[in-house]
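A.B. asks: next comes the sequence, and after it the predicted model I'd like to discuss.
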Amino acid sequence: MKKAVVLLSGGLDSTTTLACAINDGYEVIALSMLYGQRHSKEIESAKKVAEHYHAKHIIVEMDMSFLHSSALTSQDLKVPSHNSASEVKADIPVTYVPARNISMLSLAAGLCESEGGDAIYIGANSVDYSGYPDCRPEFFEAFQKVLNVGTKCGVQGSPVKIITPILSMSKAEIVKLATKLGAPLQYTWSCYNGGEKACGHCDSCLLRLKGFAEAGIKDPVEYEGSI
């Protein structure tokens, strides 16, 4: 059976992407990173998702908390809060973690080669996203070229392929696809904050809520207040 490494954060997008890889016929190896993020709730969600699919799950510790320019790795910066998704702007926000996807894809490529895998699945999205430069098609095209020339399997003519199944989908389309594939959305965590319930006001929560509302599907995750 062909193998794929799936980058699994525990959120809506990565969980949907893992479901896509399985639906595409891959034996999946889930790869998650403890990179010094504000909380560990997303990792706990990733564990539950991987367990749901009985997938091999590797968690790598690579502390990036020295990157003080990101609100996700520095406690000195606040996660932006808004009242509606319309307030989420397309410029690069303070939640951008420098080189995070570069680092994750590099680790995934090494794991994929080591395991004899064929592909890396990543749940990046360039439509309903928060302005991250490493979630754009041109980034993945460039990184594919790196894998083609910078890995053993690449120079031997069988490079690991980067697959981005939800790259051009709206959040509503992602929610519908996840539901169709039976992805365990009840285990997912998208909130940038690590409270008992999702905050409902950070960029990630608002885009998620917008997606579920437009899809006409109830979000199984609990939110603070009356959201």
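C.D. replies: Structure received. Residues are numbered from 1 along each chain as shown.
A.B. asks: switch to C-alpha atoms for all contacts and neighbour counts from now on
C.D. replies: Will do.
A.B. asks: what sits up against the helix or strand containing residue 177?
C.D. replies: Using DSSP states H and E, residue 177 falls within helix 171-181. Contacts to helix 171-181, defined as Cα atoms under 8 Å, 6 or more residues apart in numbering, come from residues 12-13, 15-16, 19-20, 23, 127-128, 166, 185, 207-208, 210-215, 217.
A.B. asks: check which element follows the longest strand anywhere in the chain along the chain.
C.D. replies: Secondary structure of the chain per DSSP state E: the longest strand is strand 27-34. Next along the chain after strand 27-34, taking DSSP H and E as the criterion, comes helix 41-52.
A.B. asks: give the buried residues for that next one.
C.D. replies: Neighbour-count burial for helix 41-52, counted by 16 or more other Cα atoms under 10 Å, picks out 41, 42, 43, 45, 46, 47, 48, 49, 50.
A.B. asks: repeat for stretch 62-72
C.D. replies: 64, 65, 69, 70, 71, 72.
A.B. asks: max pairwise distance over those residues: which two?
C.D. replies: For the buried residues of stretch 62-72, the farthest-apart pair by Cα to Cα is 64 and 71; their separation is 11.8 Å.
A.B. asks: is residue 25 in a helix, a strand, or coil?
C.D. replies: What DSSP: H, G, I helix; E, B strand; the rest coil gives for residue 25 is coil.
A.B. asks: and it, what does it touch?
C.D. replies: Shown here is residue 25, whose contacts under the criterion Cα under 8 Å, 6+ apart are 1, 2.
A.B. asks: one step back: contacts for the longest strand of the chain?
C.D. replies: Contacts to strand 27-34, defined as Cα under 8 Å, 6+ apart, come from residues 1-9, 18, 21-22, 40, 43, 46, 50, 55-63, 104, 108.
A.B. asks: repeat for stretch 121-132
C.D. replies: Residues from elsewhere that reach stretch 121-132, judged by Cα under 8 Å, 6+ apart: 4-8, 13-18, 21, 88-93, 96, 135-137, 162-171, 203-204, 207.
A.B. asks: put this next to the first one:
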Amino acid sequence: MKKAVVLLSGGLDSTTALYLAKSKGYEVYAISFNYGQRHDKELESAKKVAEVAGVKEHIIVETNMSAWGGSALTDQRIDVPEGDEKRKEIPVTYVPARNMIFLSYAASYAEVVGAQDVFIGVSEVDYSGYVDCRQEFIDAMEEAINKGTVCGAEEGKPIKIHAPFINMTKAEEIKLGMKLGVDYSQTWSCYRGEEQACGSCDSCVLRLKAFKEAGYDDPVIYK
């Protein structure tokens, strides 16, 4: 069976990406990160999703990006802002080079388990302006990975980065996830780590809008 490494945060996008990889016949190796984020709600969701989906292996990488902060998600001194769909500048919830770091780990993991495919749930359409959610970044990262790994540079077994939602809206993604049998009640998207999702941060605003456009009720409980 062909193998794939899936970046699994426990959120809507990564969970849908995992189910999509499984639907394509991949044996899935899920990788999550405890990177010093302000809460572990999403990470707990990742554990549940991996267990229910029946992945081959789920590993959690410890890497402390809160050591330097610089984001509302890794620095407790920076407040999570209210959601604003009209915002044009990069929000303070951007974590510097996070997807670059995560994909580097995923590539190393893929080379060890013999996977030539890596899935990441980023999108250029419905996102908060993050520079590491763009196709040009994915292409550049794939090229760098295949120049810096033995499997890519020497063995003729290049690693392909799949970003299946790069040109999809979240509403389209949710419709696909429903067809794939994703249980979105297990996922967590809110930037704030409270008992219930806040419903007002960028991530919640985008998620609620997407469920409404897709014609479904979001099963997550909000304040």
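C.D. replies: Looks like it arrived, so ask away. Please read these numbers as outputs of a predicted model, since none were measured by experiment.
A.B. asks: and the longest helix for the first structure?
C.D. replies: When the first structure is parsed with DSSP state H, its longest helix is helix 100-115.
A.B. asks: what span of the second structure lines up against it?
C.D. replies: Counting by TM-score structural alignment, helix 100-115 of the first structure falls onto residues 98-113 of the second structure.
A.B. asks: how close does that stretch sit to the first structure?
C.D. replies: Following superposition, stretch 98-113 of the second structure is found to deviate from the first structure by 0.4 Å on average (mean Cα distance after the TM-score superposition for the first structure).
A.B. asks: filter the contacts of strand 27-34 of the first structure to the buried ones?
C.D. replies: With neighbours counted by 16+ other Cα under 10 Å, the contacts of strand 27-34 of the first structure contain buried members at 3-9, 18, 21-22, 43, 46, 50, 55, 57-58, 104, 108.
A.B. asks: so which of those sit within strands?
C.D. replies: Going by DSSP E, the strands hold 3, 4, 5, 6, 7, 57, 58 from those.
A.B. asks: please name the residues that touch the residue lying farthest from the centre of the first structure.
C.D. replies: Here the centre of the first structure is the reference, and by Cα atoms, centre = their mean the most remote residue is residue 156, at 29.6 Å. Contacts of residue 156 of the first structure were listed using Cα under 8 Å, 6+ apart, and none were found.
A.B. asks: how far away is it from residue 110 of the first structure?
C.D. replies: Here residue 156 of the first structure is placed at a distance of 15 Å from residue 110 of the first structure (Cα to Cα, to the nearest Å).
A.B. asks: wasn't residue 190 of the first structure part of a strand?
C.D. replies: No - counting by three-state DSSP, residue 190 of the first structure is not part of a strand but coil.
A.B. asks: isn't it up against residue 204?
C.D. replies: Yes - counting by Cα atoms under 8 Å, residue 190 of the first structure does reach residue 204; the two are 6.0 Å apart.
A.B. asks: now the longest strand of the first structure: which residue numbers in the second structure?
C.D. replies: Residues 27-34 of the second structure are matched to strand 27-34 of the first structure when aligned by TM-score structural alignment.
A.B. asks: next one: the matching stretch to chain centre, how far?
C.D. replies: The offset between the C-alpha centroid of stretch 27-34 of the second structure and the centroid of the whole chain comes to 10 Å, using Cα atoms, centre = their mean, to the nearest Å.
A.B. asks: report the mean deviation for that stretch after fitting onto the first structure.
C.D. replies: With mean Cα distance after the TM-score superposition for the first structure, stretch 27-34 of the second structure averages 0.3 Å from its match.
A.B. asks: check which element follows the longest helix of the first structure along the chain.
C.D. replies: Heading C-terminal from helix 100-115 of the first structure (DSSP H and E), you reach strand 119-121.
A.B. asks: tell me the counterpart residues of the helix or strand following that following strand in the second structure, please.
C.D. replies: Following strand 119-121 of the first structure in sequence order, the next helix or strand is helix 137-150 (DSSP H and E). Taking TM-score structural alignment as the measure, the second structure aligns residues 135-148 with helix 137-150 of the first structure.
A.B. asks: against residue 168 of the first structure, how distant is the aligned partner of residue 15 of the second structure in the first structure?
C.D. replies: Using TM-score structural alignment, the partner of residue 15 of the second structure in the first structure is residue 15. Counting by Cα to Cα, the gap from residue 15 of the first structure to residue 168 of the first structure is 16 Å.
A.B. asks: and these two? Which one has more around it.
C.D. replies: Using other Cα atoms under 10 Å as the criterion, residue 15 of the first structure and residue 168 rank with residue 15 on top: 29 against 16.
A.B. asks: would you say the more buried one is within a strand?
C.D. replies: No - assessed with three-state DSSP, residue 15 of the first structure is helix; it does not lie in a strand.
A.B. asks: since we're on the residue lying closest to residue 80 of the first structure once chain neighbours are set aside, how many residues are nearby?
C.D. replies: Distances taken as Cα to Cα, 6 or more residues apart in numbering place residue 202 nearest to residue 80 of the first structure, at 5.9 Å, with adjacent residues excluded. Using other Cα under 10 Å, residue 202 of the first structure has 22 other residues around it.
A.B. asks: which residues are in contact with the corresponding residue of the second structure for residue 202 of the first structure?
C.D. replies: Aligned against the second structure by TM-score structural alignment, residue 202 of the first structure finds its counterpart in residue 201. Neighbour list for residue 201 of the second structure: 80, 81, 82, 83, 190, 191, 192 [criterion: Cα under 8 Å, 6+ apart].
A.B. asks: all good on my end, thank you.
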